[in-house]
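K.L.:
build me a structure from this.
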Amino acid sequence: MGIVNVTPDSFSDGGAFLDERDAIAHGRRLAAEGAAILDVGGESTRPGAAAVDAGEELRRVGPVVAALAADGVARVSIDTSKVDVAQSALDAGAVYVNDVTAFRAEPELAGLVADRGVDCCLMHMLGDPRTMQRDPRYDDVVDDILAFLEERITFAVGEGVAEHRIQIDPGIGFGKTIEHNLELVRRIDAFCTLGFPVVVGTSRKSFLGRLTGRDEPARRVAATLATNVLAYERGASVFRVHDVAEHVDALTVAAATLPR
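P.N.:
Presented below is the predicted three-dimensional model:
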């Protein structure tokens, strides 16, 4: 899953692809490098990020989704928690809704996903981007997130979302300490026991920078590769990344080496 941020303030590439022409070209480049899904987002979810209204979010992502969907090379995902944004993106050709709130921000989004028969990702986040890194605590980070995801799966299915349309994401970096994030990578196989494809999103994140001393997000590619190969070995199957070509190579070697 290649990341296409159409934002001025994302932590790694904020502003780099705010112009729709740059974002479209970037998405096409990621597809050419091997991305099966292009995840287009118009609102940053980095810690402390300001909220964006639906109108502005739509203005950012609409032309990008339409152009990439028309290419037909990769499936297009809309990274949003807003019904209006998701509906417009689906109308423009998106086939996947990636909601970092797992249908909590706007519960009616589940019904839209069900009605359209598209895939979705339900992610765990403690609080919201404004508050999630304020002293996050868990009894057991894996058990607590498993319980959360089970509840959100039950909600989604109750709203009519087909089980085979659901993917799950433990939300690494979203309301977690370094130790929490490492424990999630270490025990990613626990999430596979729920029976849904597991999405991993560690790409260039700050906990990798703290571990390696790499302040610049673009210099955290090797660290990201390590987490995703480990996650693959433990059963994860979707990897949301900035650096597609490097991950295609690393995961191709891992797939050829490891029994699945």
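K.L.:
going forward, measure contacts and count neighbours with C-alpha atoms only.
P.N.:
Fine.
K.L.:
any buried residues in stretch 38-50, and which?
P.N.:
Buried residues in stretch 38-50, counted by 16 or more other C-alpha atoms under 10 Å: 38-47, 49.
K.L.:
contact partners of stretch 77-86?
P.N.:
37-43, 54, 57-58, 65, 89, 94-103, 105-106, 108-109, 112 (C-alpha atoms under 8 Å, 6 or more residues apart in numbering).
K.L.:
in helices, which of the residues you listed fall?
P.N.:
54, 57-58, 65, 89, 108-109, 112 (DSSP state H).
K.L.:
which pair in those residues spans the largest distance?
P.N.:
By the measure C-alpha to C-alpha, 65 and 108 form the most distant pair in the ones in helices among the contacts of stretch 77-86, at 21.7 Å.
K.L.:
so between these two, which is more surrounded?
P.N.:
Taking neighbours as other C-alpha atoms under 10 Å, residue 65 and residue 108 compare with residue 65 leading, 30 against 15.
K.L.:
state the next helix or strand along the chain beyond the helix or strand in which residue 155 is found.
P.N.:
Applying DSSP states H and E as the criterion places residue 155 in helix 141-158. Counting by DSSP H and E, the next helix or strand C-terminal to helix 141-158 is strand 166-169.
K.L.:
name the next helix or strand downstream of that following strand, please.
P.N.:
helix 178-186.
K.L.:
what about that next one, distance to the chain center?
P.N.:
Centroid separation for helix 178-186 versus its chain: 17 Å, with C-alpha atoms, centre = their mean, to the nearest Å.
K.L.:
can you say which of the ones in helices among the contacts of stretch 77-86 are buried?
P.N.:
If we count by 16+ other C-alpha under 10 Å, the ones in helices among the contacts of stretch 77-86 have these buried: 54, 57-58, 65, 89, 109, 112.
K.L.:
can you tell me which of those residues is closest to residue 153?
P.N.:
Within these, the smallest distance to residue 153 is 13.5 Å, found for residue 109 (C-alpha to C-alpha).
K.L.:
what sits against the closest one?
P.N.:
Counting by C-alpha under 8 Å, 6+ apart, residue 109 has contacts 81-83, 86, 103.
K.L.:
measure it to residue 120 for me?
P.N.:
10 Å (C-alpha to C-alpha, to the nearest Å).
K.L.:
please provide the structure for the following sequence as well, for comparison with the first:
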Amino acid sequence: MNLTNPDCVATIANVQSMWQPLKLGHRTYTDGLPLVMAIVNRTPDSFFDQGATYAEDKAWQRVRAVVEEGADIVDIGGVRAGYGPEVDAAEEIERVAGFVGRVRAAYPDLVISVDTWRAEVARAVLEQGADVINDAWGGHDPDLVAVAAEYDAAVICTHAGGLSPRTDPFRQEYDDVVAACIETTVGLAERAVAAGVDPHSVVIDPAHDFAKNTFHSLELTRRIGEMVDTGYPVLVSVSNKDFVGETLGLPAGERMHGTYAATAITAMAGARIHRVHQVRETRHLVDMAWSIAGRRPPLRAIRGLA
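P.N.:
Reported below is the predicted structural model:
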């Protein structure tokens, strides 16, 4: 791109101006650029790292590393998404609330998200300085959005197909999985706004693999632009998931290249937030995709010009 050409600069500025401001707690993003959300699991049984960051010192090392690698957001979770030993609200709060406070004190500008479906956990972490509640189970607790509104927090509204938390899908059927995701997440977004959440603080997530088989998740990836077209910022969480593993026949620890391919497709389509395990690589990938799409200028462009 010839950045000495004013028309090129104006084109990128016009594209970026089409994106609505995104308010995530204390931070507001107006440049329309993609964000990378790093996964930090305070669980002993996470599917990908098998509890590698369950201990607080290990989780702290992970936070420091991902911030250095360019994460815009850290998403802290205290309960494994899938089946496993019961974790009640008190235990979940014990795992995440104090840790959120520690991260907030050390990184006052960092956006902190917490992956929980419980209103009481949301309140505990918001009191410690969290900015975002990542409701991965699609409004299971109807009081959660009111708590988020009370603290002026952002909410991620997720399609979970009506399943209860920590339930794996079994023969889920949809006439049109993308239409179902749009209907559910937009409905949840509207409910959040009605409860008092700032309209610029609502994000939607189709939730790859949640209440979906591999064919559903592949179709969502292919048609993610339809969710972007709703006007709500779209979060995608495809990192090392089972649909990637089943497509390529690979275990969790060998899915990064498939993950990058899926991430590139969703980034080109305009997905705004990418929730990932590999931060530095994803940062480069989504920035390159947005530049190819004409939404982000190169950081340096002198080849053939100087």
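K.L.:
any idea what the TM-score is?
P.N.:
After superposition, the two chains reach a TM-score of 0.95 (TM-score structural alignment, normalised by the length of structure 1), with 257 aligned residues with a C-alpha RMSD of 1.4 Å.
K.L.:
conserved subset of the contacts of residue 109 of structure 1 in structure 2?
P.N.:
Mapping the contacts of residue 109 of structure 1 onto structure 2 (both residues aligned by TM-score structural alignment, their matches' C-alpha atoms under 8 Å) leaves 81-83, 86 still in contact.
K.L.:
any chance of these in CSV, plus neighbour count, distance to residue 179 of structure 1 and secondary structure?
P.N.:
Formatted as CSV, those follow (neighbours: other C-alpha atoms under 10 Å; distance: C-alpha to C-alpha, whole Å; DSSP: H, G, I helix; E, B strand; the rest coil):
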residue, neighbour count, distance to residue 179 of structure 1, secondary structure
81, 22, 27, coil
82, 20, 31, coil
83, 20, 34, helix
86, 27, 34, helix
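K.L.:
of all those, which comes closest to residue 250 of structure 1?
P.N.:
Nearest to residue 250 of structure 1 among those: residue 81, at 31.2 Å, using C-alpha to C-alpha.
K.L.:
to which residue of structure 2 is the closest one aligned?
P.N.:
Alignment note (TM-score structural alignment): residue 81 of structure 1 maps to residue 117 of structure 2.
K.L.:
sorry, back to before: just the buried residues of stretch 38-50 of structure 1 now: which is nearest residue 220 of structure 1?
P.N.:
When the buried residues of stretch 38-50 of structure 1 are compared against residue 220 of structure 1 (criterion: C-alpha to C-alpha), the nearest one is residue 46, at 16.2 Å.
K.L.:
that closest one falls within a strand, correct?
P.N.:
No. Per DSSP: H, G, I helix; E, B strand; the rest coil, residue 46 of structure 1 lies outside any strand segment and is coil.
K.L.:
what's stretch 166-180 of structure 1 in contact with?
P.N.:
47, 100, 119-127, 129, 132-134, 136-137, 141, 145, 149, 153, 181, 184, 191, 196-202, 205-207.
K.L.:
give me that answer again for 7 Å
P.N.:
Stretch 166-180 of structure 1 is contacted by residues 119-126, 132-133, 136, 141, 145, 181, 196-202, 207 when judged by C-alpha atoms under 7 Å, 6 or more residues apart in numbering.
K.L.:
of the residues you listed, just the buried ones, PyMOL syntax please.
P.N.:
Remark: buried members of the contacts of stretch 166-180 of structure 1, expressed as a PyMOL selection using 16+ other C-alpha under 10 Å:
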select buried, resi 119+120+121+122+123+124+125+126+132+133+141+145+181+196+197+198+199+200+201+202+207
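K.L.:
re the thing from before, which ones among the contacts of stretch 77-86 of structure 1 lie within strands?
P.N.:
Counting by DSSP state E, the part of the contacts of stretch 77-86 of structure 1 found in strands is 37-41, 96-99.
K.L.:
aligned partner of residue 226 of structure 1 in structure 2?
P.N.:
Matched to structure 2 by TM-score structural alignment, residue 226 of structure 1 sits across from residue 261.
K.L.:
give me the element that match is part of.
P.N.:
Remark: residue 261 of structure 2 resides in helix 256-269, with elements defined by DSSP H and E.
K.L.:
let's verify residue 3 of structure 1: helix, strand, or coil?
P.N.:
Applying three-state DSSP: residue 3 of structure 1 is strand.
K.L.:
what is the neighbour count of it?
P.N.:
When neighbours are counted by other C-alpha under 10 Å, residue 3 of structure 1 registers 23.
K.L.:
so it sits against residue 38, correct?
P.N.:
Yes. Under the contact definition of C-alpha atoms under 7 Å, residue 3 of structure 1 touches residue 38, with a separation of 6.2 Å.
K.L.:
for the residue mapped onto residue 147 of structure 1 from structure 2, the count of nearby residues, please.
P.N.:
Counting by TM-score structural alignment, residue 147 of structure 1 corresponds to residue 183 in structure 2. Residues lying near residue 183 of structure 2 (other C-alpha under 10 Å) number 14.
K.L.:
please apply the same query to residue 106 of structure 2.
P.N.:
10.
K.L.:
and it, what pairs with it in structure 1?
P.N.:
In structure 1, residue 106 of structure 2 lines up with residue 71, judged by TM-score structural alignment.
K.L.:
likewise residue 194 of structure 2?
P.N.:
With TM-score structural alignment as the criterion, residue 194 of structure 2 pairs with residue 158.
K.L.:
so who does the equivalent of residue 96 of structure 2 over in structure 1 touch?
P.N.:
Using TM-score structural alignment as the criterion, residue 96 of structure 2 maps onto residue 61 of structure 1. Taking C-alpha under 7 Å, 6+ apart as the contact definition, residue 61 of structure 1 lies against 6, 40-42.
K.L.:
how much space between residue 100 of structure 1 and residue 120 of structure 1?
P.N.:
10 Å.
K.L.:
mind listing the shared neighbours of these two?
P.N.:
By C-alpha under 7 Å, 6+ apart, no residue touches both residue 100 of structure 1 and residue 120.
K.L.:
state the distance from the equivalent of residue 198 of structure 1 over in structure 2 to residue 110 of structure 2.
P.N.:
Counting by TM-score structural alignment, residue 198 of structure 1 corresponds to residue 234 in structure 2. Taking C-alpha to C-alpha as the measure, residue 234 of structure 2 falls 20 Å from residue 110 of structure 2.
K.L.:
can you list the kept ones among the contacts of residue 109 of structure 1 in CSV and add distance to residue 235 of structure 1?
P.N.:
Listed next are those as CSV, based on distance: C-alpha to C-alpha, whole Å:
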residue, distance to residue 235 of structure 1
81, 27
82, 30
83, 31
86, 29
